[in-house]
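Colleague: Please find the sequence and the predicted model below.
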Amino acid sequence: MGKKIQDPGLGNSSSAHAKRMMNSDGSFNLEHLNKPRRFSDAYHYLVNISWFYFFALTFLGGFLINAFFAFIYLAIGIEQITPTTGYLLNDFLNAFFFSSQTFTTLGYGALAPQGIASGIVSSLEAFLGLLLFAFVTGLLYGRFSKPKASVRFSKHLILRTFKEYNAIMFRLVNNRKSVMISPKISVTLALSKANGQGDYVNEFYALDLERDTINYLPTTWTIVHEIDKESPLFEFSKEDLSKQHGELIIMISYYDESFNQEVHQMHSYFLNEIQLDYAFVKAYYYNNDGKMVLDHKLFDAIEPVKS
């Protein structure tokens, strides 16, 4: 029945309506409720969110801070910076522009504090601006320098004849031009089954692979699990296999020479995503000069297996 293993950390409890444990981007499909928020988690959050949300939060934060100080300048009197225009909106915009120049320590010279109160507020704002710019610079460096794998997994999970039996296959490639050194991979099968009490439980199996490690990877790597008599999937037919509530949870680790350390990445496939009797199209070939070419447009290409 295969190598059944203990819960790897995902939990044995399941449900008839349970969705995938892991999203396609490698993040766990988990929702936190009543989790206490701590300020110390802000750095971790800002380093890991997408670039779009990072810059959106940065610009929104800058706008709100400058708007806040603009209201303070209006409260103490816009005359301490520049003569009033007689219109609240125009005075607010002048205060906002002065706040922006002060916050960034730019200072064009056209607007300047002319009173004690405005001088104190602008000094505090300039100091706050220096602190926040240093903080954002540190975040930018942390985001760029954070070791991160860049592995592309095939869109398709295929099932085809392999040697004497059938086999499940998927493939991967390095999204960077650098070579993956000593990549190693593990695949865990999670099967959700109903027990005698009407509940659903997860059973976990460590799948044997044709190869789970290689020396280096300049092109593509097809991962193969042969469904032989030792496989936990041997009892299912081709058609029944794709109907099972099962998920392949994958983790690959390798040494990245860009970061000079080992990095890892996770991915998952649902068994109902299996493409029956298909094969991957070879994504690399040799050109007329004898040089190997890796065509990334062919990476996800599959074709029916000829009977």
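Modeller: Structure's in. What do you need? Keep in mind the model is a prediction, meaning the values are calculated, not measured.

Colleague: Could you use CA atoms for every contact and neighbour count after this?
Modeller: Fine.

Colleague: And the lengthiest helix in the chain, how far out from the chain middle?
Modeller: Determined from DSSP state H, the single longest helix within the chain is helix 116-145. With CA atoms, centre = their mean, to the nearest Å as the basis, helix 116-145 stands 29 Å off its chain's centre.

Colleague: Which elements pack onto it?
Modeller: For helix 116-145, the elements it packs on are helix 42-48, helix 51-76, helix 88-103, judged by 3 or more CA pairs under 8 Å, 6 or more residues apart in numbering; DSSP states H and E.

Colleague: right, and the helix or strand after the strand ranked longest in the chain?
Modeller: The strand of greatest length in the chain, counted in residues with DSSP state E as the criterion, is given as strand 180-194. Per DSSP states H and E, the first helix or strand lying C-terminal to strand 180-194 is strand 200-206.

Colleague: Of the helices and strands packed on helix 116-145, which is nearest residue 157?
Modeller: Between residue 157 and those, the shortest gap by CA to CA is with helix 42-48, which sits at 28.4 Å.

Colleague: quick one: contacts for residue 176?
Modeller: residue 150 (CA atoms under 8 Å, 6 or more residues apart in numbering).

Colleague: ok, back up a step: enumerate the positions of the longest strand of the chain that are buried.
Modeller: Residues of strand 180-194 classed as buried: 180-181, 183-193 (neighbour count, 16 or more other CA atoms under 10 Å).

Colleague: Need the residues you listed in TSV (columns: distance to residue 90).
Modeller: Conversion of the buried residues of strand 180-194 to TSV gives the following (distance: CA to CA, whole Å):
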residue	distance to residue 90
180	58
181	61
183	61
184	63
185	62
186	63
187	63
188	63
189	64
190	63
191	65
192	64
193	67
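
Colleague: Nearest to residue 224 among those residues?
Modeller: Checking these against residue 224 by CA to CA gives residue 187 as the nearest, at 10.2 Å.

Colleague: For that closest one, which non-adjacent residue is closest in space?
Modeller: When the adjacent residues along the chain are set aside, residue 187 lies closest to residue 250, with 4.6 Å between them (CA to CA, 6 or more residues apart in numbering).

Colleague: Could you tell me the angle between the helix or strand hosting the one you found and strand 180-194?
Modeller: Secondary structure from DSSP H and E places residue 250 in strand 246-256. For the pair strand 246-256 and strand 180-194, the angle between their directions (axes from the mean of the first three to the mean of the last three CA atoms, to 10 degrees) equals 160 degrees.

Colleague: Flag every buried residue along the helix or strand following strand 246-256.
Modeller: Later in the chain than strand 246-256, the nearest helix or strand by DSSP H and E is strand 261-270. Neighbour counts using 16+ other CA under 10 Å place 262, 263, 264, 265, 266, 267, 268, 269, 270 of strand 261-270 among the buried residues.

Colleague: want to compare, so here's the second one:
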Amino acid sequence: MAFRNLNRRAQINNETGLGTNTALSGGRFFAKDGRANIEIRGLHFWQRLNLYHTMLSMKRWKFLAAIMLFFIGINLIFAGIYLLIGLEHLSGMVANTYGEKFGEAFFFSAQTFTTVGYGRINPVGFLASFVASFEALTGLMSFALVTGMLYGRFARPRSFIRYSQNALFAPFKEGVALMFRMVPYTKNYLVNVEVKVSIAMKVLED
């Protein structure tokens, strides 16, 4: 069955919002990864910030980098607190230089934060013990939050669907219809599929 053009004089319009060129005015309605191409204005940064959603939607390497930076940063902060309290309140330290002492305070903080606690270094006095207890509580809560975010990232539904590169108009049921192909690229099957398509185009009529 031969295809026919709706209008031979119709010209391609790349500013409909569904084109492939995002540099033109208007841009795409949706990005190629399915995210809505929407710019929110009139709200402050803290009103638009959603840390949980950001952590769920960011790329995998950015998520892992954020977790590592948080882990290193929080232990640097607690190591600095132990230095302010006084390293004499940490029993079992064998370092001599200031840098080595800070390193031992950092790794003691990491062991306390992860609730490992090897036992060679232990806090002495109320203030150091209070800080260590608070750090252990912070570590437990942090691991619970990270575990929830990891589960949210793995449990988030994904479509795993690919679409044909081109769409076309072809005869269909005594008329003309827009046709394109879609297929799951994992070991899944589509059953009772319902698709809603939005299209914006400019057609020059006689």
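Modeller: Everything's here; your move. Worth saying up front: this structure is predicted, and the values here are computed from it rather than measured.

Colleague: can I assume the residue nearest to residue 187 of structure 1 is in contact with residue 190?
Modeller: No: the criterion here is CA atoms under 8 Å, and residue 250 of structure 1 misses it with residue 190 at 10.9 Å.

Colleague: so how many other residues sit close to residue 141 of structure 1?
Modeller: Using other CA atoms under 10 Å, the number of residues around residue 141 of structure 1 comes to 11.

Colleague: Oops, could you answer that again for residue 160 of structure 2 instead?
Modeller: Other residues within reach of residue 160 of structure 2 by the criterion other CA under 10 Å amount to 11.

Colleague: which ones are touching the aligned partner of it in structure 1?
Modeller: With TM-score structural alignment as the matching criterion, the partner of residue 160 of structure 2 in structure 1 is residue 150. Under the criterion of CA under 8 Å, 6+ apart, the contact list for residue 150 of structure 1 reads 174, 175, 176, 265.

Colleague: Just those: which are in helices?
Modeller: Secondary structure from DSSP H places none of the contacts of residue 150 of structure 1 in helices.

Colleague: preserved in structure 2, out of those?
Modeller: Comparing the contacts of residue 150 of structure 1 with structure 2 on both residues aligned by TM-score structural alignment, their matches' CA atoms under 8 Å, the contacts found in both are 174, 175, 176.

Colleague: Once you drop chain neighbours, what's closest to the first one?
Modeller: Pointing back at residue 174 of structure 1 there. Across the structure, with CA to CA, 6+ apart as the measure, the residue nearest residue 174 of structure 1 apart from its sequence neighbours is residue 151 (4.7 Å).

Colleague: so what's that neighbour up against?
Modeller: Shown in contact with residue 151 of structure 1 (CA under 8 Å, 6+ apart): 172, 173, 174, 175, 265.

Colleague: Skipping adjacent residues, who's closest to the residue mapped onto residue 82 of structure 2 from structure 1 in space?
Modeller: With TM-score structural alignment as the criterion, residue 82 of structure 2 lines up with residue 73 in structure 1. In space, not counting the residues next to it along the chain, residue 73 of structure 1 is nearest to residue 95; the distance is 6.2 Å by CA to CA, 6+ apart.

Colleague: Residue 77 is in contact with the one you found, correct?
Modeller: No: under the contact definition of CA under 8 Å, residue 95 of structure 1 does not touch residue 77, with a separation of 9.7 Å.

Colleague: out of the two, which sits in the busier spot?
Modeller: Higher neighbour count among residue 95 of structure 1 and residue 77: residue 95, with 25 against 18, using other CA under 10 Å.

Colleague: hmm, back to that, what is the neighbour count of the match of residue 82 of structure 2?
Modeller: By the measure other CA under 10 Å, the count of residues near residue 73 of structure 1 is 26.

Colleague: and if you look at residue 274 of structure 1?
Modeller: Under the neighbour criterion other CA under 10 Å, residue 274 of structure 1 is assigned a count of 22.

Colleague: With residue 32 of structure 1 instead?
Modeller: Neighbour count of residue 32 of structure 1, defined by other CA under 10 Å: 6.

Colleague: That one corresponds to which position in structure 2?
Modeller: When structure 2 is aligned by TM-score structural alignment, residue 32 of structure 1 is paired with residue 40.

Colleague: looking at this, its match is in a strand?
Modeller: No: per DSSP: H, G, I helix; E, B strand; the rest coil, residue 40 of structure 2 lies outside any strand segment and is coil.

Colleague: From residue 53 of structure 2, how far out is it?
Modeller: Residue 40 of structure 2 is 16 Å from residue 53 of structure 2, where distance means CA to CA, to the nearest Å.

Colleague: Give me the aligned partner of residue 112 of structure 1 over in structure 2.
Modeller: Structural alignment places residue 112 of structure 1 opposite residue 122 in structure 2 (criterion: TM-score structural alignment).

Colleague: what sits against that match?
Modeller: Contact analysis of residue 122 of structure 2 by CA under 8 Å, 6+ apart lists 90, 91, 92.

Colleague: what does residue 124 of structure 2 give?
Modeller: Under the criterion of CA under 8 Å, 6+ apart, the contact list for residue 124 of structure 2 reads 89, 90, 91.

Colleague: how about a cut-off of 6 Å?
Modeller: 89, 90 (CA atoms under 6 Å, 6 or more residues apart in numbering).

Colleague: That one and residue 132 of structure 2: what is the separation?
Modeller: Applying CA to CA, one obtains 10 Å for the distance of residue 124 of structure 2 from residue 132 of structure 2.

Colleague: got it, and residue 59 of structure 2?
Modeller: Between residue 59 of structure 2 and residue 132 of structure 2 the computed distance is 33 Å (CA to CA).

Colleague: neighbours around residue 203 of structure 2, how many?
Modeller: By other CA under 10 Å, the residues close to residue 203 of structure 2 number 13.

Colleague: which residue in structure 2 lines up with residue 186 of structure 1?
Modeller: When the two structures are superposed using TM-score structural alignment, residue 186 of structure 1 falls opposite residue 196 in structure 2.

Colleague: Residue 132 of structure 1 matches what in structure 2?
Modeller: Residue 132 of structure 1 is assigned residue 142 in structure 2 as its aligned equivalent, the criterion being TM-score structural alignment.

Colleague: Would you confirm that residue 171 of structure 2 belongs to a strand?
Modeller: Yes: for residue 171 of structure 2, which was evaluated using three-state DSSP, the result is membership in a strand.

Colleague: separation between the residue nearest to it when sequence neighbours are not counted and residue 163 of structure 2?
Modeller: Leaving aside its chain neighbours, residue 171 of structure 2 sits nearest to residue 177 (6.3 Å; criterion: CA to CA, 6+ apart). When distance is defined by CA to CA, residue 177 of structure 2 is 17 Å away from residue 163 of structure 2.
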